[in-house]
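Enquirer: sequence unavailable; structure follows:
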């Protein structure tokens, strides 16, 4: 009985796992940089009452506000340049869920060679909603120094992309 149960459990676990052929990965080899940073909270569901906004106090009448974080992703294209994608990810009880995903056309217009993407800080702690990250890129692959561009999302969700100033 114990062997049958163990065998059945093993089959169940193995059939539930995704199958990858040799050399395959669930993550594309074209992805060169990923940064998860910042946070957002759905303002339509948050009403300013901090006690009412906690998941413990959520009810059918007043659901917990939707919350999550942002991801910036550099994806290498066939010509060597990169597309920069912005995703808004919701943190749900069942795990992360993509709320929105877009290509940042401001970068596409530059036909950049992305050399790095950095968050405002690497501590994982952000005190204000929004996102601040720096994308380092070259528009000429032979250039010695990359340019720095900032991606800023304010607490209202407005996106601003501009060349970094020192």
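Expert: Now that the structure is in, tell me what you want to look at. All values derive from a computational prediction rather than experimental measurement.
Enquirer: only C-alpha atoms for contact and neighbour calcs from this point on.
Expert: OK.
Enquirer: in which helix or strand does the residue nearest the centre of the chain reside?
Expert: By C-alpha atoms, centre = their mean, the chain has its centre lying nearest to residue 71, at 2.0 Å. Taking DSSP states H and E as the definition, residue 71 sits inside strand 67-76.
Enquirer: you'd agree residue 117 is up against residue 34?
Expert: Yes - the pair formed by residue 117 and residue 34 meets the contact definition of C-alpha atoms under 8 Å, at 7.3 Å.
Enquirer: those two: which is more packed in?
Expert: Shown here are residue 117 and residue 34; by other C-alpha atoms under 10 Å, residue 117 has more neighbours (21 against 17).
Enquirer: can you tell me how far the more buried one is from residue 66?
Expert: Separation of residue 117 from residue 66 (C-alpha to C-alpha, to the nearest Å): 26 Å.
Enquirer: want to compare, so here's the second one:
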């Protein structure tokens, strides 16, 4: 019995001391509540990023000014605000020799203006890499916390034009 009590005390103290360690910097901020990486894009290095003006984007342009083909994927994510509603952002992520790099970030104003309670974000499929340029994803949201969620589609065509609209079934 004494051995069992000693073992239980040791396990408790080890667990307590591990929990008391200072938290490390989070890789993903706690305010990011849903995210999906999907779609595919490519250009010759001289094309503009997504059709809207990027804000705070990290440049992945070639510093010598030479056009070099770029390619990558899109990331769609919701960031929870203090009032529990969300803002939704779209990023173009370039695949570079040193790893992924953010090419541009834009807020999807059509969604954010609704002051939505985002309940999910889903890609068109979960089969992995898509070989055709573009993106299709669905954002599920509520404008009233007591209501059922509605689906909103985000579509980027092969030319990089973004369309955001309420889903029709």
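Expert: That came through, no problem. Because the structure is predicted, anything quoted here is derived from the model rather than measured.
Enquirer: thinking again about what came up before, and the residue nearest to the centre of structure 1, what's its match in structure 2?
Expert: Here residue 71 of structure 1 is matched to residue 75 in structure 2, going by TM-score structural alignment.
Enquirer: check residue 159 of structure 1 too.
Expert: Counting by TM-score structural alignment, residue 159 of structure 1 corresponds to residue 162 in structure 2.
Enquirer: give me the neighbour count for its match.
Expert: 18.
Enquirer: quick one: the nearest residue to it once chain neighbours are set aside from residue 34 of structure 2, how far?
Expert: Nearest residue to residue 162 of structure 2, sequence neighbours excluded (C-alpha to C-alpha, 6 or more residues apart in numbering): residue 156, at 4.5 Å. Note on residue 156 of structure 2: its distance to residue 34 of structure 2, by C-alpha to C-alpha, is 19 Å.
Enquirer: the more surrounded of these two?
Expert: Just comparing residue 156 of structure 2 and residue 34: by other C-alpha under 10 Å the higher neighbour count belongs to residue 156, 22 against 17.
Enquirer: list the helices and strands the longest helix seen in structure 2 packs on?
Expert: What stands out as the longest helix in structure 2, according to DSSP state H, is helix 2-19. Helix 2-19 of structure 2 sits against no helix or strand, with contacts defined as 3 or more C-alpha pairs under 8 Å, 6 or more residues apart in numbering; DSSP states H and E.
Enquirer: average gap between the very next helix or strand once past it and structure 1?
Expert: Proceeding N to C from helix 2-19 of structure 2, the next assigned helix or strand is strand 32-43, under DSSP H and E. Strand 32-43 of structure 2 differs from its equivalent in structure 1 by a mean of 0.4 Å after superposition (mean C-alpha distance after the TM-score superposition for structure 1).
Enquirer: was I right to think the residue nearest to residue 162 of structure 2 contacts residue 132?
Expert: No - using C-alpha under 8 Å, residue 156 of structure 2 is not in contact with residue 132; the gap is 11.2 Å.
Enquirer: contact partners of stretch 16-36 of structure 2?
Expert: 75-81, 120-123 (C-alpha atoms under 8 Å, 6 or more residues apart in numbering).
Enquirer: ok, residue 37 of structure 1 to residue 78 of structure 1 distance?
Expert: Separation of residue 37 of structure 1 from residue 78 of structure 1 (C-alpha to C-alpha) stands at 27 Å.
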